[in-house]
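K.L.:
Could you work out the structure for the sequence below:
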Amino acid sequence: EVDMIEIGLPFSDPLADGPTIQASSTLALKNGMTTQLLFQQLEKIRETVSIPLIIMGYFNPILQYGVEAFCEKCAHIGIDGLIIPDLPVDVYQEHYQALFSQYNLLNIFLITPQTSEERIRYIDSVSNGFIYMVSSA
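P.N.:
Below you'll find the model as predicted:
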């Protein structure tokens, strides 16, 4: 049984990702993948899939699309949440938390085993979904 599906939003410069994700992003973009095409595909998927769908991607493509337009499109399709590793928690809280809330989108933050307890508490206080624990290499 699957509890949720995480869908990657390809980006041309995925520096925080490992070689496999970097290669898949490059190939997807080379083959014509765009944010709009991803949304079209997710709309089709949502017709038959009822479990939560989470988009994971860098903030730049979301900014390029327009943050509110992106959130609105996600809500229209039925996307449940976003994982945006390069969106700082304080920037999210100050500028985007109300917008995400308006469109009923969870914002899922990342922590590592090295994240301090104080930082985890702060992230937890801002989170409305779950917190994603990234394993250390």
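K.L.:
going forward, measure contacts between C-alpha atoms and count neighbours the same way
P.N.:
Will do.
K.L.:
so where do the strands sit in this structure?
P.N.:
5-9, 53-57, 81-83, 106-108, 110-111, 132-133 (DSSP state E).
K.L.:
Quick one: closest of those strands to residue 25.
P.N.:
strand 5-9 (8.0 Å; Cα to Cα).
K.L.:
rewinding a little: I'd like the strands of the chain as CSV, with mean neighbour count and distance to residue 29 appended.
P.N.:
Output for the strands of the chain, formatted as CSV (neighbours: other Cα atoms under 10 Å; distance: least, Cα to Cα, whole Å):
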stretch, mean neighbour count, distance to residue 29
strand 5-9, 16, 10
strand 53-57, 21, 13
strand 81-83, 23, 20
strand 106-108, 22, 25
strand 110-111, 16, 25
strand 132-133, 12, 26
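K.L.:
Figure out which of these is closest to residue 126.
P.N.:
Closest among these, using Cα to Cα: strand 106-108, at 9.0 Å.
K.L.:
Now show me the structure for the sequence below, then we'll compare the two:
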Amino acid sequence: MTEDDAPQMPPDIPEYLSVWSTYGQRAVWERVIAQGGNKDVALGALSALPEASALDALKANRAAVDLLVGRRWYVMREAREAGATWEAIGDALGVTKQGAQDYYRRKIEKQEMLVSDLHDAARARAVLDEGVSPNIVF
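P.N.:
Reported below is the predicted structural model:
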């Protein structure tokens, strides 16, 4: 198997943020040109940057948000296992305690439905109740 044949991981947050950042940098230099700034400097900076359109940036934004939100549930579980309350988790996410619990419950139900063979349902559900000590060691 050559390096070109090796399985490739899908893009992740750093790659998506790079596209987003590149688009932003290109937009700044294009504004410099549009506003009568030093065209030679701006064109030099633009030539050093990869292409990234507004649509590329929006696609990268959506993909990054989807990844982050998709990974949120297990970080919520780990916060509970570390002793965080549902109220504190809700505050961190900008939602109520109930909103955080409802979101988490929906996500673990989805995990159980889609990847039950890979999902530790007992661990995921153990952190739901306030009355149960979330300090679980795995």
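K.L.:
what's the TM-score for these two chains?
P.N.:
Taking TM-score structural alignment, normalised by the length of the first structure as the basis, the two superposed chains have a TM-score of 0.26; 56 aligned residues with a Cα RMSD of 4.3 Å.
K.L.:
rewinding a little: redo the strands of the first structure as JSON lines? Include distance to residue 70 of the first structure.
P.N.:
What follows is the strands of the first structure, written out as JSON lines (distance: least, Cα to Cα, whole Å):
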{"stretch": "strand 5-9", "distance to residue 70 of the first structure": "12"}
{"stretch": "strand 53-57", "distance to residue 70 of the first structure": "11"}
{"stretch": "strand 81-83", "distance to residue 70 of the first structure": "11"}
{"stretch": "strand 106-108", "distance to residue 70 of the first structure": "13"}
{"stretch": "strand 110-111", "distance to residue 70 of the first structure": "21"}
{"stretch": "strand 132-133", "distance to residue 70 of the first structure": "22"}
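K.L.:
which one is residue 83 of the first structure nearest to, not counting chain neighbours?
P.N.:
residue 56 (4.5 Å; Cα to Cα, 6 or more residues apart in numbering).
K.L.:
do the same with residue 120 of the first structure
P.N.:
residue 111 (7.2 Å).
K.L.:
Out of the strands of the first structure, which is closest to residue 118 of the first structure?
P.N.:
strand 110-111 (11.8 Å).
K.L.:
which other helices and strands contact the closest one?
P.N.:
Here strand 110-111 of the first structure touches strand 132-133, going by 3 or more Cα pairs under 8 Å, 6 or more residues apart in numbering; DSSP states H and E.
K.L.:
okay, now residue 35 of the first structure: neighbour count?
P.N.:
Here the number of neighbours of residue 35 of the first structure (other Cα atoms under 10 Å) works out to 17.
K.L.:
List the residues that contact the closest residue to it other than its chain neighbours.
P.N.:
Of all residues not flanking residue 35 of the first structure in the chain, residue 9 sits nearest, at 7.1 Å (Cα to Cα, 6+ apart). Residues near residue 9 of the first structure by Cα atoms under 8 Å, 6 or more residues apart in numbering: 25, 35, 38, 55, 56, 57, 58.
K.L.:
Take these and write them to JSON lines, including distance to residue 77 of the first structure.
P.N.:
Formatted as JSON lines, those follow (distance: Cα to Cα, whole Å):
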{"residue": "25", "distance to residue 77 of the first structure": "22"}
{"residue": "35", "distance to residue 77 of the first structure": "13"}
{"residue": "38", "distance to residue 77 of the first structure": "11"}
{"residue": "55", "distance to residue 77 of the first structure": "12"}
{"residue": "56", "distance to residue 77 of the first structure": "15"}
{"residue": "57", "distance to residue 77 of the first structure": "17"}
{"residue": "58", "distance to residue 77 of the first structure": "20"}
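K.L.:
In which helix or strand does the closest residue to residue 73 of the second structure other than its chain neighbours reside?
P.N.:
The shortest distance from residue 73 of the second structure to any non-neighbouring residue, by Cα to Cα, 6+ apart, is to residue 104 (5.6 Å). Element membership for residue 104 of the second structure, per DSSP states H and E: helix 97-114.
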